[in-house]
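# Sequence first, then the predicted structure, then my questions.
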Amino acid sequence: MRHLPACSSLIPGSGANPMSRPSSGLSIRHLLRRDVLLYVAARVGQSALVLWAAFTLSFAILYVLPGDPVSIMVNQDGQSLVDGAELAKLKAEYNLDKPITEQYFIALWRVLHLDFGRSIQSGQTVASALANAIPPTANLAFCALVVALIMGVGLAVLGCLVQAPWLRTLLLALPSLGAALPTFWIGLLFLQVLSFHFTIFPAMGNDGWRSLVMPVATLAIPTSARIAQVMSRSLALVWSQPFTEAIRAKGVSRTHLMLVHTLPNAAIPLLTMAGLIVGGLLAGSVVTETVFSRDGIGRLAQGAVSAKDIPMVQGVVLVVAASFVVVNLIVDLLYPLLDPRITLSGKRR
């Protein structure tokens, strides 16, 4: 039986960790079992705890910072634009005259009722500001995710299939380089070369697909690097398993073996980093939208933090945390179905 050294040689001792192909998933009947319901309830409880922790941490950090948002709003060039009575009235309107513990529980109670309050800076409701900011950021993040998946998975597959050792080494080194590059540096480089020097794409704005190219590339490069790192090792593990050698012995081409049999099994670990990918894209959008002057969650967060706009900051934090939590919750619930070797306790069988 022929061996497949090209990809299995990427990791030391790859043959020492045999992975058998999963034979069957969990049936619908199993989904109604008591242990499954407890598993789901535990995951939902953990998700709620993460959201509460994110809210509490953002509240605490904002109150540690010097000054208060109302004073920042009414001051210009070091001079207050309102008198003391008006300032006290504004503070009372936003409950800033109350003890910090009382402010916390008032804010928490409102959030539990999906009332995020009003922006101290603009007076606009936080919900409406978020509703306007989420679509452009979601569009940017989705496009960047698609490009990152194509680049990352493609690079990992190519590095696994290529025969020349020097080329394989080069391909496997690219993800480390991409992951090390700061997002803002990539964005500034694109601006300098593709916008200011060659004037191929617009430097800023949200108008049309051309304004989306550089921001998407800026977000996709570091994300694709992390995907390629995970996929390279996963492909190497699956490629070295006995079932791949058995299929290869039947005369199946390397490309067919990779795309049809190896890649689907190797892609499962990507689910475990789905939440990290979403979190990275949303965090990267703060830098990217600032560099390219795009409207979205990132610029909204930057302006809110600069003005210490507490309701707006907490709204942004909860939206980002909820995105991260929902993705991870879906992954946690789907993982035992997609990989039956994972039990409901999270351990391999």
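Arrived safely.
# rest of the way, CA atoms for contacts and neighbours
Fine.
# what number of residues lie near L130?
When neighbours are counted by other C-alpha atoms under 10 Å, L130 registers 17.
# dropping in the other structure now:
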Amino acid sequence: MKITQSISSPTELYREKLLNLLHHLAIRLASGLLVLWAIATLTFFAMQQMPGDPALAILSGTNPTAEAIAEVNHEYGLDKPLAVQYGIYLSHLLQGDLGISYSQRLPVVEVISQQAGATFQLILAALVVTWVLVFLWTLSTAGRRRWISGLGATVETVAAAMPAFWLAILLLAIFAFGWRLFPVAGSEGIRSLILPAFSLAVPLAGFIGQVTRQSLEITLEQPFILSARLRGLSDWSVRWRHALRHSLLPGISLSGWAIGALVSGSVVIEVIFSRKGVGRQLFQAAQSQDMPLVVGITLVIAVTYVIANILVDLVYHLVDPRLKGDDQ
């Protein structure tokens, strides 16, 4: 009696991996849309509870009459029942219409598009600085002599505990007001980006470095690391080529959260450094009770956070060798 065993071809294995990845992506997209709907709903009803009359905010700077207030309420649909307003709000969101800014009299999409570039530059620069600091410091100190490793862990703990706004003020006092190496405020040129980027990156690097250090120290004790050392590889080569990939997985899983933290942290940093950006616009919109702009920026931040988490999850799925093994 012959026993036949079917062996999947490389093409079938690749197709199976691709289908698993697409299925995983579909689930994450569905959950992301649900999160966005929840955030949009909570933001809408939270803004309804804010004190003050939206019509007066729209007509700020004037002495409006009752007729003018009634006209504005009718124009913006503020005189309709709350359920109807919510339905109109969701229908506009589905069409990509975030409304008109009360304070700037411009479409919210246009206001955000004008400011998004500066915020994106800041977040990207901070993320790059974060990982450079994590790579250099963690690879240099983890798994070394006890006092070196302890010093590395202490520095990471102190960095993670630093409030970004406090660090920003300290960097301004030393490098801008004191030594005059960088501009105090503004958004022009690379030099104006360095201090804000480090203000956001240092606390985040401390937090991610703590997680990466623990994973790297565990990885350095694994048998495949000993095998690499026995083959004559240098210590730095073993760390960079073999241990780093495995120890980065926890840090990669936190990168989605890190991007969200950078986006939210950019609000304070852009205000402190008087930079252009979505965060500063959010601060000003909240001060002027500009509800459409507050809601629009909040939703854009939420979309950025959801997309970042989906992409990071896919990268984790591709990088983690255990997940690849499960697919096979």
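On my side now, so go ahead. Worth saying up front: this structure is predicted, and the values here are computed from it rather than measured.
# OK, contacts around the most centrally placed residue in the second structure?
Centroid check for the second structure by C-alpha atoms, centre = their mean gives I259 as the closest residue, at 1.9 Å. Neighbour list for I259 of the second structure: 123, 127, 305, 308 [criterion: C-alpha atoms under 8 Å, 6 or more residues apart in numbering].
# Which residue in the first structure aligns with it?
By TM-score structural alignment, I259 of the second structure lines up with V278 in the first structure.
# mean shift between the helix or strand containing that match and the second structure?
According to DSSP states H and E, V278 of the first structure maps onto helix 274-291. Its matched residues in the second structure lie on average 0.6 Å from helix 274-291 of the first structure after superposition (mean C-alpha distance after the TM-score superposition for the first structure).
# can you state the direction angle for whatever helix or strand comes next after that helix and helix 274-291?
Moving toward the C-terminus from helix 274-291 of the first structure, the next helix or strand (DSSP H and E) is helix 297-306. Computed by axes from the mean of the first three to the mean of the last three C-alpha atoms, to 10 degrees, the angle separating helix 297-306 of the first structure from helix 274-291 equals 70 degrees.
# In the second structure, point out the residues matching helix 297-306 of the first structure.
With TM-score structural alignment as the criterion, helix 297-306 of the first structure aligns to 278-287.
# Stretch 185-194 of the first structure too?
Counting by TM-score structural alignment, stretch 185-194 of the first structure corresponds to residues 166-175.
# which outside residues touch the matching stretch?
181-182, 184, 195-196, 199, 269, 272.
# And it, what's buried?
167-169, 171-172 (16 or more other C-alpha atoms under 10 Å).
# ok, now how distant is the aligned residue in the first structure for P250 of the second structure from V238 of the first structure?
Aligned counterpart of P250 of the second structure in the first structure: P269 (TM-score structural alignment). P269 of the first structure sits 11 Å away from V238 of the first structure, taking C-alpha to C-alpha, to the nearest Å as the criterion.
# And those two? Which one has more around it.
The neighbour count for P269 of the first structure versus V238, taken as other C-alpha under 10 Å, is higher for V238 (28 against 15).
# And the match of helix 297-306 of the first structure, how far out from the chain middle?
In terms of C-alpha atoms, centre = their mean, to the nearest Å, the centre of stretch 278-287 of the second structure is found 18 Å from the chain centre.
# likewise stretch 145-156 of the second structure?
Taking C-alpha atoms, centre = their mean, one finds stretch 145-156 of the second structure lying 28 Å from the centre of the chain it belongs to.
# And stretch 74-87 of the second structure, by the same measure?
Worked out by C-alpha atoms, centre = their mean, stretch 74-87 of the second structure lies 33 Å from the chain centre.
# E217 of the second structure versus the residue nearest to L220 of the second structure when sequence neighbours are not counted, what's the distance?
Closest residue to L220 of the second structure apart from its sequence neighbours, by C-alpha to C-alpha, 6 or more residues apart in numbering: A243 at 6.4 Å. From A243 of the second structure across to E217 of the second structure, the span is 9 Å (C-alpha to C-alpha).
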